[in-house]
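>>> the sequence and its predicted three-dimensional model are supplied below.
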Amino acid sequence: MADPAIILVSEHHADTLLEEFQSRYARDYDLRTAGSCTEAESIAREIRDRGDHVALFVTDSRLPDVESVHYAFHRWRLVVATARRVVAAHWDYFLADAPDLRVGMAKGKFDAYLLMPRGRRDEEFHNAITDLLSEWTSTIPQPEVVVAKVISPTHDALTMAIRDFLDRMGMQNRLWHPDTLELQDYLAGIREQLGVDELRWPLVVAANRVPVQATSVRDVAIAINGAPRNFELDGVVDLAVVGGGPAGLAAAVYGASEGLSVVVLEAEAIGGQAGTSSMIRNYLGFPRGISGMRLAQRARNQALRFGTDFLTGWEVTALEPGTDQAPHLLRTDGGEVRARTVLISSGVAYRKLGVPPLEALVGAGVNYGAAMTAAREMEGYDVVVVGGGNSAGQAALHLARFASSVTIVVRRGGLEETMSQYLIDEIGYNERISVLPCTRVVDGGGEGQLEWVCLEDTTTGRRTTKQARGLFLLLGAAPRCDWLPPQLARDKHSFVLTGRDVPRDQWTDDVPPANLATTVPGIFAAGDIRAGSMKRVAAASGEGASVVPLVHAYLAPATEDELASAPVS
């Protein structure tokens, strides 16, 4: 396969763009130039038809054969939907063209609006380009750089779950059939290494790790991250964080940076439910957006830098609160963790659809959440997304890069009550996505793989059958808290109560717990598992960071003299 192409489009400045890109990208990308929308479209179609990839369109803001560059992007998207799209406006009209172009960017018509480089070492420009190329690389079906090999004769639920875990951990992977001719010597070496005559599937081989014949995702997590080690500080940590989503990661970063000993226990992949989001565009500080996986891995690396310990793949099965300032005890099937304080940030799971024929096809076309691996395998097929929240919107937009059509099914009358406006705007612009309000999925099936779903209009009861290769279920939140002790107050939906939401009869001296404190001293809750939380990534991050001063206050309570001398604000 040829190198992926970058198509540079400008009537008068294509040579300027080519010179700038040649110095950095010529080794790894096929750099092509075009002087018009039509010429770029023809180049893209030629590359697609021979089975190769277009990674990026970079265009001037004015083209000779279209009234608006927005129309050019529309035409190019019909040819190559997965390519990233950038406007690099010439400095003579960058400001003049900005108002119209920024409106288009807000609707998802393209990914970045940049000033054409005016000289060498324009690092701000190239930072944007490399970010977009990195995001593109993470979405192609067969990545060039492979960190983990998955070898299996079938696309079963376990194999899909393992690949999705690897994707969420930021580990690019590929799937091979064990009968592949070029693998035979390689597999013979693995049999010798493991001391077995026959290998069991799926087999996972990650870089610099012992190959694992996986029976669960946890087997892979342990192979990659290792088993828990003994803890320092006499076996007691200052803060144990249960759940490695945005709230838990924020608490880890801020807690460890302020001198607390912190351990994060995550049953699945770092990032939690947010880690499955293909693109989060409304997170502060990322104007071009960032995938949930990349945001989570950056936060994890930040926390590691400050000394946080991560135990990934170890599920907490019980929490035994300490009394009289004694440490709290967290039980896992990999060992016990004692902690002076605990943050519960284990998040939520998607609610089950409850349709038996479809539950039987989970991993074979039916997916809970926006499974990144499954999305890449939907190229050319029709898919259905069920849900009306931001996660569903992000999933639909990501799937539209691959699938022929994406249908969003929602029980409500529309998306306006539950989805951010920027996502609604992008969905409305994307010609591959349609929305079916007042609709639910009631049946579906296929021969070992999802082939069809049955949809019911909730107002008329009318049922229709629709072809679908993929069904992505993002059905709302069910808290993961069956492991919590009865001393922690919860609402009728089992979300953890904190602060003034705690029933008054459980207040101490008629004073409610602090905002993120639970009914057990030294135990806090943040993120989606907390009753009344906003269910947004930024809000969860803020809550996680806000827990840290409460932890400090609990570990070193102020004396009466300090309270008396504190200034009144």
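Arrived safely.

>>> from here on, just use CA atoms for contacts and neighbour counts.
OK.

>>> now the element after the longest helix along the chain, going C-ward?
Ranked by residue count, the top helix of the chain under DSSP state H comes out as helix 537-555. With elements assigned by DSSP states H and E, the helix or strand that comes after helix 537-555 is helix 560-565.

>>> residue 364: neighbour count?
24 (other CA atoms under 10 Å).

>>> and residue 556, by the same measure?
Residue 556 has 9 nearby residues by other CA under 10 Å.

>>> do the one 5 residues further on as well
Using other CA under 10 Å, the number of residues around residue 561 comes to 8.

>>> go on, residue 251?
Residue 251 has 30 neighbouring residues, counting by other CA under 10 Å.

>>> is it within a helix or a strand, and which one?
Going by DSSP H and E, residue 251 is part of helix 246-257.

>>> pasting the second one now:
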Amino acid sequence: MTSAPGLPTIVICAPEHADVLGSEFGRYARDYDLQVTSTAEETTQALQRLRAAGTQVPLVVTESRLPDQHVLRAMSQWRSVVPTMRRIVAAHWDLFLADADELRPGLSKGTYDAYLLMPRGVRDEEFHSAVTELLSDWGATVPAPEVATMRIVAPQPTALTAAIGDFLDRMGMPHHLLAPDSEEGRALVAEAGDTGFPVVSALGRGTFVPTAVRDVAVRIYGRPADIDVGSVVDLAVVGAGPAGLATAVYGASEGLTTVVVEAEAVGGQAGQSSMIRNYLGFPRGISGMRLAQRARNQAIRFGTRFFTGWPVTELVPGSDGQPHRLLTEGGEVRARTVVLASGVAYRRLGVPALEDLVGMGVHYGTVVSVARETEGSDVVVVGGGNSAGQAALHLARYARSVTIVARRPLAQTMSSYLIGEIRYNDVVRVCEGGSVVDGGGDDRLEWLVVRDAAGVETRHPAAGLFLLLGADPQCDWLPETICRDDNGFLLTGRDIPKHLWRDGLPPANLETAVPGVYAVGDVRAGSMKRVAAASGEGASVVPLVHAHLATLGD
């Protein structure tokens, strides 16, 4: 079975049930070429031909039993041919339960992405929802978007164009990078007045020349001063990571007028994760960007207003019934209650030669938006947490080799499911007890020096360095009346010194020493530092907000 040439190709290995799977995937024939094979070897050859021809392969689907090879070995081999494609095992209903125990461990090792029951009739939307999820995930990370909401014109990549691209990726906004001498590029440069680069054209927002990422954010999302200066909102949330988003969803859904102010892109550090596999309710995993944008849309549905690209520079606590004030360079927000969910920022490596190359091969946190640029190259990920593990596995789809450099054994800092996937992936290697001490290149990163546990320094070629070094809270803008621990994290509830308790009673569980100001998520001392825990705290703080508002009256 084939469709129009030049389309991405879905390969279906169906030795026994080609009629069923071929018919089911017929609904995709408009947008994808379909190729049906009958053995593992035939599938391998088909994938090799497609790759040699430069044809994109988003998905391979196979029955659970093959005549010439065990399906898990076949999947591993196919992954080595096309690392970026998603992989499904579709078991016939007579074999689904019989094969499940043997095949499902392959999911935890990353051998394949979904174990599904082959459809038994027409319109099996549960089956196709899994297929479209995986195709959507592939489409967001591999090919250039068919329809771009933003266009960027620049003669060559720069740190600014990389930062703008990363912001747009994290906000879920597809975009194209155009050359100035292209027909479309020339038209946009002229429209912007030929005043420099990069030129950005935003759908419905005109064409302009930004000097910082904030200019792009403001053009799309506005500024806090857009709020009626005479109004006071019930709830202002600082930060749009999982904790802040959960606060916004639950607060707005319960009738509170809610505003969220975010310094960077919605999603925080979690929004940069290429794939979160242990978040409740997403058995096939979900990217941090998709999780964040779904939560943002959910909050907007209930009436939340978002202002992105505006760091809060000062919190002025209210007194005598006056509202709290959040100051930004784009205006201020006045609120009866404030939830601090500003999260943490990655620590800097502190190597001057590498700091000078940030955005030009050296990246803090950013993976998804630049992973495609690492194809065929050697890259290094520094860090030992879950974010580092997720980044390494995502980069392994593109890079020739990925080295994780971690100061401590991964077993002390990383979830076991990620360690299992890393051990199974022959593209990724681990250097425990190591550190990156030097690096450089002409205009962009070309080499690194890694010091191993024995103190031996080795120079390696490297086209990418991804730094996920642990994190520090960003709380310098807060007043001293909001207490911190020795590491700068915010104290809440009973952790606040007793001499600051009111009438001998501690503040509420998530409340700071300032009444009506709360802290949730990673910025809070003693928090779990996990996406699900942050979301839970964001939901849990809303009843405390209601209780405080009740004490204020009208």
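Nice, I can see it. Here the structure is a predicted model, which means the values were calculated and not measured.

>>> in structure 2, point out the residues matching the helix holding residue 251 of structure 1.
The aligned range for helix 246-257 of structure 1 in structure 2 is 242-253, by TM-score structural alignment.

>>> how far off centre is that stretch?
18 Å (CA atoms, centre = their mean, to the nearest Å).

>>> alignment lookup: residue 470 of structure 1 to structure 2.
With TM-score structural alignment as the criterion, residue 470 of structure 1 lines up with residue 464 in structure 2.

>>> pretty sure its match contacts residue 376?
No - with contact defined as CA atoms under 8 Å, residue 464 of structure 2 does not reach residue 376; the gap is 11.3 Å.

>>> looking at the two, which is more packed in?
A direct count of neighbours by other CA under 10 Å for residue 464 of structure 2 and residue 376 places residue 464 higher, at 29 against 14.

>>> residue 390 of structure 2 versus that one, what's the distance?
Relative to residue 390 of structure 2, residue 464 of structure 2 is positioned 16 Å away (CA to CA, to the nearest Å).

>>> ditto for residue 509 of structure 2
For residue 509 of structure 2, the distance to residue 390 of structure 2 - CA to CA - is 32 Å.

>>> and the two? which has more neighbours close in?
More crowded of residue 509 of structure 2 and residue 390, by other CA under 10 Å: residue 390, with 24 against 16.

>>> what residues does the counterpart of the more buried one in structure 1 make contact with?
Taking TM-score structural alignment for the superposition, residue 390 of structure 2 sits opposite residue 394 in structure 1. The neighbours of residue 394 of structure 1, taking CA atoms under 8 Å, 6 or more residues apart in numbering as the test, are 277-280, 423.

>>> circling back: how big is the offset of the match of helix 246-257 of structure 1 relative to structure 1?
Its matched residues in structure 1 lie on average 0.3 Å from stretch 242-253 of structure 2 after superposition (mean CA distance after the TM-score superposition for structure 1).

>>> tell me which helix or strand residue 56 of structure 1 sits in.
Counting by DSSP H and E, residue 56 of structure 1 is found in strand 54-59.

>>> for the stretch 401-550 of structure 2, which segments count as helices?
In the stretch 401-550 of structure 2, the helices defined using DSSP state H, counting those that start in this stretch lie at 416-424, 531-552.

>>> residues of the longest helix of structure 1 that come out buried?
Within helix 537-555 of structure 1, the residues scored as buried using 16 or more other CA atoms under 10 Å are 537-548, 550-552, 554.

>>> next one: stretch 136-147 of structure 1
Counting neighbours by 16+ other CA under 10 Å, one finds that the buried residues in stretch 136-147 of structure 1 are 136-141, 147.

>>> tell me how many other residues crowd residue 485 of structure 1.
Residue 485 of structure 1 has 13 neighbours, counted by other CA under 10 Å.

>>> which residues in structure 2 does the strand ranked longest in structure 1 align to?
Longest strand in structure 1 by number of residues, with DSSP state E as the criterion: strand 335-344. Aligned by TM-score structural alignment, strand 335-344 of structure 1 falls on residues 331-340 of structure 2.

>>> what's the mean distance for the matching stretch versus structure 1?
Counting by mean CA distance after the TM-score superposition for structure 1, stretch 331-340 of structure 2 comes out at 0.4 Å.

>>> residues in contact with that stretch?
For stretch 331-340 of structure 2, contacts defined as CA under 8 Å, 6+ apart pick out 223-227, 229, 231-239, 244, 247, 322-327, 516-520, 523, 545, 549.

>>> the same query, at a cut-off of 7 Å, please.
Defining contact as CA atoms under 7 Å, 6 or more residues apart in numbering, one finds that stretch 331-340 of structure 2 is touched by 223-225, 232-239, 323-327, 516-520, 545.

>>> now the residues you listed: which count as buried?
If we count by 16+ other CA under 10 Å, these have these buried: 223-224, 232-239, 323-327, 516-520, 545.

>>> residue in structure 1 paired with residue 145 of structure 2?
By TM-score structural alignment, residue 145 of structure 2 lines up with residue 143 in structure 1.

>>> part of a strand, is its match?
No - Residue 143 of structure 1: not assigned to a strand; according to DSSP: H, G, I helix; E, B strand; the rest coil it is coil.

>>> and it, what does it touch?
137, 172.

>>> still on that earlier bit, need the helices of the stretch 401-550 of structure 2 in TSV (columns: distance to residue 301 of structure 2).
Conversion of the helices of the stretch 401-550 of structure 2 to TSV gives the following (distance: least, CA to CA, whole Å):
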stretch	distance to residue 301 of structure 2
helix 416-424	34
helix 531-552	17
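
>>> hang on, the earlier thing: of the buried residues of stretch 136-147 of structure 1, closest to residue 476 of structure 1?
Residue 476 of structure 1 has its nearest neighbour among these in residue 139, at 25.1 Å by CA to CA.
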